[in-house]
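Asker: Below are the sequence and a predicted model for it; my questions follow.
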Amino acid sequence: MTKLVLAADHGGFELKEIIKKFLAELGGYAVKDIGAYSAESVDYPEYGHKAAAAVASGQAERGIIFCGTGIGISIAANKTAGIRAANCVSEYMAEMSRSHNDANILALGGRIVEPELAKKIVKIWLDTPFAGGRHERRVKQIG
């Protein structure tokens, strides 16, 4: 069972809840929700850092994080060594973030990605393996 961590600020809270339910419907995932637990205003860096720490430490294999646009929380998560958080707004971006970049955290914007598209992005992101090969060399250069 794949261990996933979910985290969101207030702008991503509603989409996080939708994706959490979607993951339960898919099955095969042990999901740990580390907040926020309401739409009350909070600071996205706190949640980006918490999710990144969970993935970097091995407590979770991958993470899915949410804020209003996905931008701020992904920037915060990417400050943690070993994290490759990709803010995806399309199915193609989700596929490439895994296949070419071995992204270990997916960021989604709760105010810009509709729930049905978000579900498709999540499914593709979870199902796409890292291609390795020349991409492995490039990922290693990221640090």
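Answerer: Here it is on my side, so go on.

Asker: Could you use CA atoms for every contact and neighbour count after this?
Answerer: Fine.

Asker: Over to Ala51. Which of the three states is it?
Answerer: helix (DSSP: H, G, I helix; E, B strand; the rest coil).

Asker: adding another structure so you can compare the two:
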Amino acid sequence: MHEIVIGCDEAAVNLKRIFIKLLQEMNISVEDVGVRNDEDKTAYPLVASAVCKKIIASGYTKRGILICGTGIGMCIAANKFRGIRAAVCHDIYSAQRSILSNNGNIACFGERVIGTELAKAILREWVKLEFKNGPSTPKVEEIVKVEWENFK
């Protein structure tokens, strides 16, 4: 399984701690890039940037998890980086499709939106999935072409 880089803002420290514990129990390596507590007001785009840069530096071998109040802001910020395909994953089907249809590499969650047990179930499913060449491959290739055109 992939090494995971995880980050959150002050609105999601609790869920991040739960995720780290779960991933460690699954024997998955986790790198926490912050924030460490709910008093740290580091803006979520900076946390998303730190996670994305770690993934890019790994040659895209690592995956990321970003958590904020809704998951939306982190997702938007992460998708500003070339080669990053982030998706808000608040149900199992979306989490599955983020990998299987879109070769996603970051799952975004909103601590204020999703219950803890559902979030854990989604994470368990997401980490075990791998993108396979198939009908979605040409679509992912088109996403990459759009990235290279727009991120010059």
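Answerer: Looks like it arrived, so ask away. These numbers come from a predicted model, not from an experiment.

Asker: where does the TM-score land?
Answerer: With the length set by TM-score structural alignment, normalised by the length of structure 1, the two chains reach a TM-score of 0.94; 142 aligned residues with a Cα RMSD of 1.3 Å.

Asker: what ranges do the helices span in structure 1?
Answerer: 13-26, 44-56, 71-77, 91-99, 115-127, 134-142 (DSSP state H).

Asker: So for Gly35 of structure 1, which of those sits nearest?
Answerer: helix 44-56 (7.1 Å; Cα to Cα).

Asker: Mean distance between the closest one and structure 2 after superposition?
Answerer: Its aligned residues in structure 2 lie a mean 0.7 Å from helix 44-56 of structure 1 after superposition (mean Cα distance after the TM-score superposition for structure 1).

Asker: mind checking how far that helix is from the chain centre?
Answerer: 10 Å (Cα atoms, centre = their mean, to the nearest Å).

Asker: Pull the contacting residues for the closest residue to Asp32 of structure 2 other than its chain neighbours.
Answerer: Closest residue in space to Asp32 of structure 2, ignoring its immediate chain neighbours: Ile6 at 5.0 Å, by Cα to Cα, 6 or more residues apart in numbering. Counting by Cα atoms under 8 Å, 6 or more residues apart in numbering, Ile6 of structure 2 touches 16, 30-34, 51, 64-66.

Asker: now, which of those residues sits nearest Lys132 of structure 2?
Answerer: Nearest to Lys132 of structure 2 among those, with distances taken as Cα to Cα, is Gly64, at 18.9 Å.

Asker: For that closest one, give me its contacts.
Answerer: Contacts of Gly64 of structure 2 (Cα under 8 Å, 6+ apart): 4-6, 51-52, 55, 105-107.

Asker: Same check on Gly73 of structure 2?
Answerer: 44-45.

Asker: Distance check, it against Lys145 of structure 2.
Answerer: 24 Å (Cα to Cα, to the nearest Å).

Asker: what do you get for Arg82 of structure 2?
Answerer: 11 Å.
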